[in-house]
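Visitor: Sequence first, then the predicted structure, then my questions.
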Amino acid sequence: MQPQALPSNAGQVFDWAVLRRLLSYVRPYRRVFIGLIFLTVATAVLGTLRPFLIQRLVDVNIEQGDMRGLNAQFALLLVLLVAHAGVSYLQTYYGGWLGQYIVRDIRTDLYQHLLGLKLSFFDRTPIGVLVTRNISDVETLSDVFSEGLAAMAGDILQILFIMAFMFWIDWRLTLVSLSVIPPLLFSTYVFKEKVKKSFQDVRNAVAKLNSFVQEHLTGMNVVQIFNNEEREFRKFEKINQEHTQANIRSVLYYSIYFPVAEVLAAIGVGLLVWYAAQGQIEGSISKGALIAFIMYNALFFRPIRQIADRFNTLQLGLVSTERLLKLLDNKDLVATTGTYAPEQLQGEVEFKKVWFAYNEPEWVLRDISFHVRPGQTIAFVGATGAGKTSIINLLSRFYDIQQGSICVDGRDLREYDLSQLRRQIGVVLQDVFLFAGSIRDNITLGNHSISDERIWEAADLVGARRFMERLPGALDYPVMERGATLSVGQRQLISFVRAMVYQPRVIVLDEATSSVDSETEELIQEAIEKLMKGRTSLVIAHRLSTIQKADKIIVLDKGEIKEAGTHEELLQLEGGYYAQLYRMQYLVNEQ
């Protein structure tokens, strides 16, 4: 479903534009929705008929001694009760059913939208906030349909039908019963506004709580390494206290409103009985009418009390909907308009006067130009922050450049079908991320077209087969979140296999051997030599021993190319950055 632009009046007390956007998700289930409307009307009618029939039973059948009519009225009441129970069941079930399917569709749209956003969006948005949007906020929407819209419509209809029957029976008793309505409506309005604000505070507190917990659980090793448990716990206590206080405020408003509503309802019943007793004495009000009005009073005040709660449920859902729509309307998407999708890349890569910044005008790359022919290996060297990793991110189109052009096989990168382009670029990063699941799942990432034979071929190629076969279950070995049960070297080898099963034409190694031991590094280096044959390779490495055979080495400093050449050529540059770095590493190794 294509989201429309959110109007400027979003976020008002009751935003009909947001509600219309939400109701657009009902379209695939419009038959169920229409049926739910009829069930709501039927529930309201059946729920208000009972006091009217009892009034007729008392005033007509009992007063006149009509036993046959009395039995018929009792039978009719039983049928009415069974019908009301059945219709109420269907209304509750299909209201919940509709809410859950709409929640499913919105969550699907939202997650699909998140998959298409640029990495820059995730760089500036806390993951905990996105988790709250995709889980808690979406779940709130189910109540809009099960406890909000349909239930509130039913309550309003029930009030209208009750008033109609009350005026039909006796207009004087009706006016007496309605005398407490103004203070009740005023207290309901105040309650609605106060609870709405507290609900918004609760949602904000939940987002902060999720963000804090997610971030600190992920970085728990840093917290413990620096003995920061006590300080982080105090921060958590503060956020948790804000969450608690927001909930307590909503509890306070409920605890004040419902007793006030009960008192007003009791006053209404008292006034009714006092006035009806006088009429009974004078003979102007029948016994059946008094009994019916007492029952109608109980039925009348219940939906009024509930409407405030329903309205706040609806508003809470609309607040969540507004946040979700803002996320769905975010246009920071990866451009996927390219259609060029060759079966196989040749592997030619060229950067032409490329300028790039994550946040303009803080340029990370400045006027970068280089050319890599198919099958060549080019290496990048430089201090942290020189722009090496940014070059790799741009080649995979994780980010788009501001100036210049990047070409693959002579075509601009933006002309390519993005999925086809990335499928032919194998990337192995320094910080390996493994998902909870099996070894097989982490290598194939759910691609069922990759057979076990191809996995083992790639594992043989990178020297990972030996350790993978030793794991209990081999490819079925359960990997914990982020690969916690595997060594750094093992995680790196798995990521290498993951890149190789797609048989890429371009290989990108972002310091792929910097975190492994010497033995594992030798295995990878041996595999790299085989893999680079016939493939274009872009290598980032701190260990210069791993890139000495590269066809070209580019030295970066503060986003600019300072030196370029082969290993031997760069060593001959007196006072050159590469020569100094090589001598420093050589001396360290000698020691």
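Guide: Yep, it's here.
Visitor: From now on I want contacts and neighbour counts done on CA atoms only, so please keep to that.
Guide: OK.
Visitor: can you give me the strands for the stretch 301-450 of the chain?
Guide: Secondary structure of the stretch 301-450 of the chain (DSSP state E, counting those that start in this stretch): strands located at 349-356, 365-372, 377-382, 403-408, 411-412, 425-428, 437-438.
Visitor: Ok, which of these comes nearest Leu272?
Guide: Closest to Leu272 of these is strand 437-438 (C-alpha to C-alpha; 67.5 Å).
Visitor: what's the closest one packed up against?
Guide: Packed against strand 437-438 by the contact rule (3 or more C-alpha pairs under 8 Å, 6 or more residues apart in numbering; DSSP states H and E) you find strand 478-479.
Visitor: returning to that earlier point: let's have the strands of the stretch 301-450 of the chain in CSV, adding distance to Leu36.
Guide: Shown next, in CSV, are the strands of the stretch 301-450 of the chain (distance: least, C-alpha to C-alpha, whole Å):
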stretch, distance to Leu36
strand 349-356, 55
strand 365-372, 59
strand 377-382, 64
strand 403-408, 56
strand 411-412, 54
strand 425-428, 52
strand 437-438, 42
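Visitor: so which of those gets nearest Leu184?
Guide: Closest to Leu184 of the strands of the stretch 301-450 of the chain is strand 437-438 (C-alpha to C-alpha; 56.5 Å).
Visitor: List of residues touching the closest one?
Guide: Residues from elsewhere that reach strand 437-438 (C-alpha atoms under 8 Å, 6 or more residues apart in numbering): Leu475, Asp476, Tyr477, Pro478, Val479, Met480, Glu481.
Visitor: Need the strands of the stretch 301-450 of the chain in JSON lines (columns: mean neighbour count and distance to Leu23).
Guide: Listed next are these as JSON lines, based on neighbours: other C-alpha atoms under 10 Å; distance: least, C-alpha to C-alpha, whole Å:
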{"stretch": "strand 349-356", "mean neighbour count": "20", "distance to Leu23": "42"}
{"stretch": "strand 365-372", "mean neighbour count": "18", "distance to Leu23": "46"}
{"stretch": "strand 377-382", "mean neighbour count": "25", "distance to Leu23": "53"}
{"stretch": "strand 403-408", "mean neighbour count": "18", "distance to Leu23": "43"}
{"stretch": "strand 411-412", "mean neighbour count": "14", "distance to Leu23": "42"}
{"stretch": "strand 425-428", "mean neighbour count": "24", "distance to Leu23": "42"}
{"stretch": "strand 437-438", "mean neighbour count": "16", "distance to Leu23": "37"}
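Visitor: okay, now the one to match up with it:
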Amino acid sequence: MRELNRKIPLKEYAGLLRSYLKPQRKSIIWLSVLLISGIIMQLINPQIIRYFIDTAKTQESTTPLVYAAVLFIVVSLVHQGLTVAAAYIGENVGWIATNKLRGDVAEHCMKLDMSFHKSHTSGAIIERVDGDINNLANFFSNFAVSLLSNLLLVAGMLVLLFREGWAVGLSMTGFIVFAIYAIQYIRRFAVPHWGNLRAMSSRFYGFLGEHLEGTEDTRANGATGFVMQRFHSLLREWLPLRVKAFLGWASMWITTLLVFAIGNAVAFAVTAYLWKLGSISLGTVYMIFYYSELMAKPIEQIRTQMEDLQKADASIVRVRELLQTQSAIRDGVGVPLPSGPLAVTFDDVSFGYDDDLTTLNHIHFHLQRGKVLGLLGRTGSGKTTLARMLLRFYDPRSGAIRLDGIDVRDTTLPELRSRVGFVTQNIEIFQGTVRDNLTFFQDDIDDQRIIAVLEGLGLGQWYQSLPKGLDTPLESNGGGLSAGEAQLISFARVFLSDPGLIILDEASSRLDPATEQKLEHAISRLLVGRTCIVIAHRLATIQRADEILILEEGRIIELGDRVRLAADTRSRYNQMLQVGMEEVLV
């Protein structure tokens, strides 16, 4: 919480505003013009009222009064129109700026390595990307301009009050100084509570998002009671923080009411004294009181803006903290990978998710271009970790990984991931059309090529059944698709990207035999002219492998030609063939 309570330097506020408001200079200028025009309208109306009252006492003709009344109405209507226009432009500016910031934060999160995403739940990240940035909407929309315009309004009223007499101007100046000091003093006690509240909100929504995603597993394993107990525990922890934050807001609101009451009392006292002396007219008395009432509005808005600022304080710190988080995976210098199948080399690679835990230990092997490697091992032996490192989801603690002699850390991440295809048993289907899910929202892939790939994978009949063809919408998480169809869609994605290295991570483990046979045909087509690493638990899937690599507790315990190992009665692979691979790998 210490980070959230730290005061943000003024230059950081200015830098944030400059970064996201600079592209909207014209809108900011128009907003400033409208607000300044509104200030002028507010300063004119009390003068019209004074003229009306004093004229009504001294003249019998009603014509000047009619003119004054009409002018008052016109000025009021113009002021209201200016207020509406300023509000519209201000809100538009705020949403454009926050959406730009939201996009920058979301893009930054997408670039962070897997260790970040493993340590932060999706709900917590969403709360930062959306919740924290929503708190900045008013800060961007009109904070600086509105704060300046309110200060100008107060300054304008003071100038006009000093024209009526030094006693009036001095007393109201003292009131304003006291009011701003009192509000700022109370604000110091409220800021930490808003920061703590935002942090607690992030924790709660992170927990909620995680368990909503895992509802099926939660129900199946009888963990509903625990989830609800934790849910209520977080709510009990949240409530006192919410109460403290509310009390901080209430203290500012009550202080403002007291300040307004004191201001009215000062205006009553000064005007009563001066009117009794005969130094001011009745119209001037009303005008001074009107200004004192009007002064409550900019002070109230300044208070509200300070409240918005205290919310923005915590959100800015949290957003800044997120943007300053650096990915452990740095982009390479841009060495291009060659076309065609890619050779794979692991040169004494060691890796662990934690400093005191080693998942892969001195892995060393070479897979030639166009060859297929069967990767076997028990659950937790490091198979999937090895595959993820080829995509640079993680970098080795020591050693090097090379594709065709090029260190994967020397090429750019987009280049690397366009040349390495990764197919898993858990297929993500996104909310969008069939085309979107096949091309990952790229619009430069020809429809005829997509259709040809679908037909080649045995999805031609399925494609013909789609009511809108490639424009048919798909539900998130694959609703409406069978496991086989979803798996074949994942293969179609790889075909369209045309990588030089394919990684199949137990891609057929959940399929029925008929669907798996169709998938085997798709795999056979996919492997033509490509290097492949197959992670599998079934013998049928591994039969096409040229070489076999067996991992155990992060170490290579067997590596060699599949046919040779199968014929060697002393090999581990031969043992799997004799007793059944599923039995050995349990």
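Guide: Received the coordinates, thanks. In this text, all values refer to a predicted model and were calculated from it rather than measured experimentally.
Visitor: TM-score for this pair?
Guide: Here the TM-score for the pair of chains, by TM-score structural alignment, normalised by the length of the second structure, is 0.90; 582 aligned residues with a C-alpha RMSD of 3.0 Å.
Visitor: Distance check, the aligned residue in the first structure for Gly421 of the second structure against Thr339 of the first structure.
Guide: Under the alignment (TM-score structural alignment), Gly421 of the second structure pairs with Gly426 in the first structure. Per C-alpha to C-alpha, to the nearest Å, Gly426 of the first structure is found 21 Å from Thr339 of the first structure.
Visitor: Please apply the same query to Leu421 of the first structure.
Guide: 10 Å.
Visitor: higher neighbour count, these two?
Guide: The neighbour comparison of Leu421 of the first structure against Thr339 (other C-alpha atoms under 10 Å) goes to Leu421, with 24 against 12.
Visitor: Report the contact partners of the more buried one.
Guide: Contacts of Leu421 of the first structure (C-alpha under 8 Å, 6+ apart): Ala341, Ser396.
Visitor: Report how many residues lie close to Val41 of the first structure.
Guide: Val41 of the first structure has 20 nearby residues by other C-alpha under 10 Å.
Visitor: Quick check: the residue sitting nearest the centre point of the first structure vs Ser255 of the first structure, distance?
Guide: When C-alpha atoms, centre = their mean is applied to the first structure, the residue found nearest the centroid is Asn134 (1.8 Å). Distance, Asn134 of the first structure to Ser255 of the first structure, by C-alpha to C-alpha: 31 Å.
Visitor: Just give me the longest helix of the second structure.
Guide: helix 224-277 (DSSP state H).
Visitor: how far apart are that one and its match in the first structure?
Guide: Mean deviation of helix 224-277 of the second structure from its aligned counterpart in the first structure after superposition (mean C-alpha distance after the TM-score superposition for the first structure): 3.6 Å.
Visitor: can you check stretch 79-89 of the second structure too?
Guide: Superposed on the first structure, stretch 79-89 of the second structure shows a mean distance of 2.6 Å to its aligned residues (mean C-alpha distance after the TM-score superposition for the first structure).
Visitor: Count the residues that sit near Val159 of the second structure.
Guide: 12.
Visitor: Onto which residues of the second structure does stretch 125-141 of the first structure map?
Guide: Against the second structure, stretch 125-141 of the first structure falls on residues 120-136 (TM-score structural alignment).
Visitor: Pull out the buried residues from the matching stretch.
Guide: Under the neighbour-count criterion of 16 or more other C-alpha atoms under 10 Å, stretch 120-136 of the second structure has 121-136 buried.
Visitor: Please flag which of the residues you listed sit within helices.
Guide: Reading helices off these with DSSP H, I get Ser122, Gly123, Ala124, Ile125, Ile126, Ile133, Asn134.
Visitor: Tell me which two of these sit farthest apart.
Guide: Ser122 and Asn134 (17.5 Å).
Visitor: Spatially, and excluding backbone neighbours, which residue is closest to the aligned residue in the first structure for Met389 of the second structure.
Guide: Per TM-score structural alignment, the equivalent position to Met389 of the second structure in the first structure is Leu394. Excluding the flanking residues, the one nearest Leu394 of the first structure by C-alpha to C-alpha, 6 or more residues apart in numbering is Asp400, at 6.4 Å.
Visitor: Run a quick neighbour tally on that neighbour.
Guide: The number of residues packed near Asp400 of the first structure is 22, by other C-alpha under 10 Å.
Visitor: swap in Asn312 of the first structure?
Guide: 22.
Visitor: what's the counterpart of Gln585 of the first structure in the second structure?
Guide: By TM-score structural alignment, Gln585 of the first structure lines up with Gly580.
Visitor: Next, give me the two most distant ones among the buried residues of stretch 120-136 of the second structure.
Guide: Farthest pair in those, by C-alpha to C-alpha: Thr121 and Leu136, 22.6 Å.
Visitor: quick one: the helices in the stretch 451-591 of the first structure?
Guide: Per DSSP state H, counting those that start in this stretch, the stretch 451-591 of the first structure carries helices over the ranges 452-462, 465-470, 488-500, 518-532, 567-571, 577-590.
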